[in-house]
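**Student:** Dropping the sequence and predicted coords here.
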Amino acid sequence: MVTLELFRRLALSFTEVNEQPHFEKISFRVDKRIFATYDAKKNQACLKLNEIDQSVFSSFDISNISPVANKWGKQGWTLFNLDKIREDLFTDALTTAYHNVIRK
């Protein structure tokens, strides 16, 4: 299980990351580029992965990790159920999302 406190601590540990509101969610950004959001109502994270990373992470636990079910999912946005996701798996995915965004 991943708590908001852990999510926040991990995300803000990366260089130049700031936390900002994004509609009814919390976003974590480098400059203006979002690499992760948090939905408190669903206790769910949405991470910006590339297609290959999305496929790999989803294959670990398809019931708790899945592409967003619209055009955003085809762009790599991936949902993580924080109630059931392993901390080490989420940490790897969040790190990957951060690195994908800073490379652009």
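**Tutor:** Ah, there it is.
**Student:** CA only for contacts and neighbour counts going forward, please
**Tutor:** Noted.
**Student:** And the contacts of the longest helix along the chain?
**Tutor:** Assignment by DSSP state H gives helix 87-102 as the longest helix of the chain. Contacts with helix 87-102, where a contact means CA atoms under 8 Å, 6 or more residues apart in numbering, come from 1-2, 10-11, 14, 30, 33-36, 47-50, 53, 57, 80.
**Student:** Next one for the comparison:
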Amino acid sequence: MVTIDSFRQLALSFPEVTEEPHFEKTSFRVKKKIFATYDPKNKKASIKLSEIDQDVFSSSPGKTIYPVDNKWGKQGWTLIEMENVHPDLFTDALTTAYCEVAPIKLADEVRRNKNE
């Protein structure tokens, strides 16, 4: 299980991330681009992945990560069941989403720090 507090802490640990409202959700952005949102009512996160990364993360056991069931899902938007996801899997998915949306320089910095 991943709480909104741990979600927030991880998201804000990435370079140049801001937390802003997005309709009834909380969004996390880098350079004004959303890479993740949190829906407190349904306890789900939505993250932006590439098509390949979406396929990889969606194949994880337990079906806690899956594409949004509409045109947004075809664009890489992926849902995560926060009450069922393993924290390590969530960390990998959120990091991947950040790197998908962030400018190359910032994404490379995160990847470099992850590998140290």
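**Tutor:** Structure received. The structure presented is a predicted model; accordingly, all values stated were derived computationally and were not measured.
**Student:** Now do the strands in structure 1.
**Tutor:** Along structure 1, counting by DSSP state E, strands occupy 17-22, 25-30, 33-39, 44-48, 65-67, 77-81.
**Student:** Just the angle for the fourth one relative to helix 87-102, thanks.
**Tutor:** With axes from the mean of the first three to the mean of the last three CA atoms, to 10 degrees as the basis, strand 44-48 of structure 1 and helix 87-102 are set at 40 degrees to each other.
**Student:** and strand 44-48 of structure 1, what other elements does it pack with?
**Tutor:** strand 33-39, strand 77-81, helix 87-102 (3 or more CA pairs under 8 Å, 6 or more residues apart in numbering; DSSP states H and E).
**Student:** Next, format the ones you listed as a markdown table and append mean neighbour count.
**Tutor:** Listed next are those as a markdown table, based on neighbours: other CA atoms under 10 Å:
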| stretch | mean neighbour count |
| --- | --- |
| strand 33-39 | 21 |
| strand 77-81 | 24 |
| helix 87-102 | 17 |
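**Student:** Indicate which one of these is closest to F23 of structure 1.
**Tutor:** Checking these against F23 of structure 1 by CA to CA gives strand 33-39 as the closest, at 10.1 Å.
**Student:** Give me the angle between that closest one and strand 77-81.
**Tutor:** Using the same axes, to 10 degrees: strand 33-39 of structure 1 against strand 77-81 is 30 degrees.
**Student:** before we move on, the earlier item: please compute how far the longest helix of structure 1 lies from its chain's middle.
**Tutor:** Distance of helix 87-102 of structure 1 from the chain centroid (CA atoms, centre = their mean, to the nearest Å) equals 7 Å.
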